[in-house]
Structure formats: C-alpha cells, structure tokens
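[1] model this:
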Amino acid sequence: MAGAAPEAGPVRSAAGVLLPRALRAWLCPVAALAALAVVALGVRYAGHSEPGRVDRWIVRPTADSVRPPWRHVALALDFLGEPAGSAMVIVACAAGCLLLRRPRAAALVVVGSGLTVGTTTLLKHLVGRTIHGPGNLSYPSGHTAFFTALALMAALLATGRLGLGRAAGASLVLMAALVAGATMGWAEVGLGAHYPTDALGGWCTALAVVPATAWLIDRTADRTAARRSDVAQRAPR
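    Here you go, the predicted structure:
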C-alpha cells in the first residue's frame, strides 16, 4: 500500500561490525593462505630441535643476540606475551571497548586472543619442535601470535570506526600485522626464545585465527539481533 511504513528488520550498524564486507573478500583468502603456511611449516619442522636452513640464513638465535639497551626493550615486549602481561593487556583492551560501547570489539579481544594463544599451544604439542633442549616447545611462537592478533584486532576496529574503504582498510590491517609480527618476532629471536620460522608461524597463526573469529562474532551477533527483532515484531501490542 502507498504510504505504508516499510517493514522493520534487524539493523546492522556499520560502526559495530568487526569484519566489514569490503575487507572480508580480501582477508578470507589471506587467512586461508596463512593457515596453509602454518600447517606446511609445522610439517616441515615437526620433531626438530635445531634451526633449519632458513633460520640459519636469517640469524642463529643465542642468549645474547640483543644487548642493552635494546635488550630491555625486547624483555618488555616478551613480558607482554607472558600470562601475566597478556592478561593485563586483554583486560585493559576489553574494558576500553566496553567503555566505548563496543561489545563486539570486547568479545573479539577476549575470544580472539584466547583462540590465538590456544591454537599456538595446541600446535606446539602437535609439532613438537624444541629449542635449547627437550621440553622447550617452540613452534609456533605464541608471543608473536598474540602480539600480531592484538594489532590485527586494533586495525580492524580502526577500519570500521574510521569508515575506511577496501584499499585503505586492507593496507592498515596488513601494515599493523607486519609491524607487530616483526617487532615481537625480533624480540623473541633476539632473546633466543624462538627460531625465525617459529615467529613466522606465530604471525601466520594470528592471520588465520583473528579474521575467522571476527566473522563468527559478527555472524552470531547478527543472528541474535535478528531473533530479538523477530520476537519483538510478533509480540502483541
């Protein structure tokens, strides 16, 4: 009928979406390739206890690869990936998201970080690569994965909040991941805690896990909003 109000439906706020459609088509293939790289590297170095050819070509990690004052920077970065440091970072970031009224973002920080670290922990036991003796599982680097995941999540939130297009958003996300992964990778390799390929594996793990987690949270939130809207429309007035 002319003049009738349009039928109401669930409204998806662009500001609340974690993985904008413009980025989804780009990040999904990247996440898939990253997952394949994690598996390939894991198969290649399964059960190894020495640096591979690529590791020796880049640098052979030793306990004093990084000396003061840069060693203090590396130790500070390393602390951020430890249980106490990462817990503080996650709580602070999640609280900030809630203060900004971004519940999806808070969920991404908690769930995305947890899944990223959990995935690296599981892979370490499956791959069994060690450094500095038995028991020191090294592949993939959980520190690198966690720090990269934080940067990816921050970049995704900034992309949505600033309303960036595909090119600008993709550039921001990729640059954030590269800088974060290289920074923590440098710290972990310099401190002798990981081989370079461990850091690469951790970086790829974050690239595979975070976009998938963001998509799942968006999908779950959208379905919940749709059900609530449907219930509200059917309720007697």
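[2] contacts, neighbours, all on C-alpha from now
    Fine.
[3] helix or strand: which one has Arg101?
    Using DSSP states H and E, Arg101 sits within no helix or strand.
[4] also Ala25?
    Here Ala25 is assigned to helix 21-44, by DSSP H and E.
[5] what residues sit buried inside the very next helix or strand once past that helix?
    Next in sequence after helix 21-44, counting helices and strands by DSSP H and E, comes helix 53-58. By 16 or more other CA atoms under 10 Å, the buried positions in helix 53-58 come out as Asp55.
[6] ranges for the helices of the protein?
    Using DSSP state H, the helices found in the chain span residues 21-44, 53-58, 70-81, 83-99, 103-127, 142-162, 166-190, 196-234.
[7] pick the most deeply packed of those helices.
    Between the helices of the chain, helix 142-162 has the highest mean count of neighbours, a mean of 24, where neighbours are mean count of other CA atoms under 10 Å.
[8] list the helices and strands that one packs on?
    helix 70-81, helix 103-127, helix 166-190, helix 196-234 (3 or more CA pairs under 8 Å, 6 or more residues apart in numbering; DSSP states H and E).
[9] next, the angle from that helix to helix 83-99.
    Put simply, helix 142-162 runs at 10 degrees to helix 83-99, going by axes from the mean of the first three to the mean of the last three CA atoms, to 10 degrees.
[10] hmm, Ala106 and Cys97 touching each other?
    Yes. At 5.2 Å, Cys97 counts as touching Ala106 under the criterion of CA atoms under 8 Å.
[11] let's compare: structure for the following, please.
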Amino acid sequence: MALDTDTRPAPAVLPTPLRTCIASIAVLAALVVIALGAMYAGHSEPGTVDRWFVEPTADSVRSPWRGVALAVDFLGEPVGAAALILVAVAGCLLRRRTRAAVFVVAGVGVTVVTATLLKSLVGRTIHGPDNLSYPSGHTAFLTAFALIVALLAVGRLGFGRALGTLLVLAAGLVAGATMGWAQVALGAHYPTDVLGGWCTALTVVPATAWLIDRTADRRRPTGQPEPR
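    All right, here's what the predicted structure looks like:
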C-alpha cells in the first residue's frame, strides 16, 4: 500500500533517474565528513584552511550585513527551522503527498541528529570547551531542507538525470553557502565546520530518501507499477 492518500502510486522521493549520481555524490560527501572529522577531532583552533577565511570575517560583519547574517542564522534556530518544515509539510499534505511529507520531516530530522552525534564524537570546539562546532548543524539543516525541496520538485517536474542532478546540487550549494557564510561571519563556526555540515546533508538526505522509498514500495500491492 502506498503512503499517499490518493489512489495513484506514490511518486518516489528520490527520482529514479538521479539515484546513481546522487548516491555517488553521497559517498564522496561521507568521505569528506569522515576525513575532516578525523583531522580536527579534539581541536579548539582554526586549521590552515580556516585561517584563509575566518580571521577577516569572524564576528566582524557590520550593518546591514550583520542583520542579514542573523536573519539567515534564524532559519537554523528551532523556531525558524520549525516554520520552514511546517510550511513544506503543509504543502505536501495539501497535494496529498504523504510520502513527501514524511521525507521532509525524516530528512531534516535525521540530518540534524547525525550532525549532533558527530559533534559529540569529534569534539571540536570554538569559543570555549562547551561549544562543539564540527559539523555545523545550522548548515546541515538548511542544506538538507533545500535538497529535499529540490528532489521533490525535480521528481514532480520529471527532469532527467543531468538537469535534475544539477538543480538538486545547485539548491544544496546555494543553501549551504548562504548559511555557511552566516555562521562564519557571526563567528559561530569555522569554514571547515560549514563544509562538514554541508557534506553531512549530502550524505544523509539521499540515504533517507532511499530508505523511505524502499519501505513504501515494499508495501505496494503486487502488480502495481513502480512510481516514476
């Protein structure tokens, strides 16, 4: 039985044409997360790459850019994040796309939980021993949200592999770069924390999408066509 409430087969949240490319990118992203985590485990100072960016920008932005950075940062805070999720879930449910709504909640939820667990595991800090920084949870969240919305849009519009993959990656890059800039500019994270958060989302979101599709497809009655 499909997860959607209408009688049509529920569309896959990870479009079939994109699966191979997105899976390959997810594996590469996971390797980056692991490599950076091992490199900066237990550190409390910026690394060489971080110093290229962090000193001229960390906590030094002035109005009006500081206001922009704070507004972007708010999207990763509990209230801002909850608002984005509620809007996306409501849109999915209005279109009777329960599987997509589940993907929104599960995709961002698993990504944030993974980032939180990695912070404790890696133990990198910034501005004191209690401020765990790797990977950036704010960056992971907004990147995950953008990837999820892009995947659903690509599947809905029926784009092919090349264009679909490009659009999904572009959405993730724009969201990650925007939140990453805000986090570095406000002094909340090192640039490599931001990269780790971005790659965490690139790893977790496709895996979550695949798991949701696999679970839902197993419930589909025998003989019902696979969703395109």
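[12] TM-score of the superposed pair?
    Aligned and superposed, the two chains score 0.91 in TM-score terms (TM-score structural alignment, normalised by the length of structure 2); 218 aligned residues with a CA RMSD of 1.8 Å.
[13] in JSON lines, list the helices and strands packed on helix 142-162 of structure 1 along with distance to Arg24 of structure 1.
    Formatted as JSON lines, these follow (distance: least, CA to CA, whole Å):
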{"stretch": "helix 70-81", "distance to Arg24 of structure 1": "28"}
{"stretch": "helix 103-127", "distance to Arg24 of structure 1": "16"}
{"stretch": "helix 166-190", "distance to Arg24 of structure 1": "9"}
{"stretch": "helix 196-234", "distance to Arg24 of structure 1": "8"}
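[14] out of the ones you listed, which gets nearest to Ala32 of structure 1?
    Among these, helix 196-234 comes nearest to Ala32 of structure 1, with 6.4 Å by CA to CA.
[15] give the aligned range of stretch 71-81 of structure 2 in structure 1.
    Using TM-score structural alignment, stretch 71-81 of structure 2 lines up with residues 76-86 of structure 1.
[16] now do that stretch: everything it contacts.
    Residues from elsewhere that reach stretch 76-86 of structure 1 (CA atoms under 8 Å, 6 or more residues apart in numbering): Val89, Gly142, His143, Thr144, Phe146, Phe147, Met184, Ala187, Glu188.
[17] now the first one: how far from Ala167 of structure 1?
    Using CA to CA, to the nearest Å, Val89 of structure 1 is found at 29 Å from Ala167 of structure 1.
[18] same question, the fourth one
    Applying CA to CA, the value for Thr144 of structure 1 to Ala167 of structure 1 is 26 Å.
[19] now the second one
    Here Gly142 of structure 1 is placed at a distance of 29 Å from Ala167 of structure 1 (CA to CA).
[20] which residues touch Lys119 of structure 2?
    By CA under 8 Å, 6+ apart, the residues touching Lys119 of structure 2 are Leu132, Ser133, Tyr134, Pro135.
[21] find the centremost residue of structure 1, please.
    Taking CA atoms, centre = their mean, the centroid of structure 1 lies closest to Ala149, which sits 2.2 Å from it.
[22] between the helices of structure 1, which one is nearest to Val11 of structure 1?
    helix 196-234 (8.1 Å).
[23] counting contacts, what elements does that closest one pack onto?
    By 3+ CA pairs under 8 Å, 6+ apart, helix 196-234 of structure 1 packs against helix 21-44, helix 53-58, helix 103-127, helix 142-162, helix 166-190.
[24] same thing but 7 Å
    In terms of contacts (3 or more CA pairs under 7 Å, 6 or more residues apart in numbering; DSSP states H and E), helix 196-234 of structure 1 is packed against helix 21-44, helix 103-127, helix 142-162, helix 166-190.
[25] nearest to Pro69 of structure 1, out of the ones you listed?
    Using CA to CA, these put helix 166-190 closest to Pro69 of structure 1, at 12.6 Å.
[26] which stretch of structure 2 lines up against that closest one?
    Residue span in structure 2 matched to helix 166-190 of structure 1, by TM-score structural alignment: 161-185.
[27] hang on, Tyr45 of structure 1 packs against Ile131?
    No. Between Tyr45 of structure 1 and Ile131 there is no contact under CA atoms under 7 Å: 11.7 Å.
[28] about what we covered before: so which of the contacts of Lys119 of structure 2 sit within strands?
    Using DSSP state E, the subset of the contacts of Lys119 of structure 2 located in strands is empty.
[29] farthest pair within these?
    Across the contacts of Lys119 of structure 2, the longest distance by CA to CA is 8.5 Å; it joins Leu132 and Pro135.
[30] which of those two has more neighbours?
    Using other CA atoms under 10 Å, the more surrounded residue of Leu132 of structure 2 and Pro135 is Pro135, with 33 against 24.
[31] in contact with that one, which residues?
    By CA atoms under 7 Å, 6 or more residues apart in numbering, the residues touching Pro135 of structure 2 are Ala115, Leu118, Lys119, Asp193, Val194, Gly196, Gly197.
[32] repeat the analysis, applying 8 Å as the threshold.
    By CA under 8 Å, 6+ apart, the residues touching Pro135 of structure 2 are Ala115, Thr116, Leu118, Lys119, Thr192, Asp193, Val194, Leu195, Gly196, Gly197, Thr200.
[33] now do Ile126 of structure 2
    Applying CA under 8 Å, 6+ apart to Ile126 of structure 2 gives the contacts Ser44, Glu45, Leu132, Ser133, Ala188, His189, Tyr190.
[34] still on that earlier bit, any idea what the residue nearest to the centre of structure 1 aligns with in structure 2?
    Checking TM-score structural alignment: Ala149 of structure 1 goes with Ala144.
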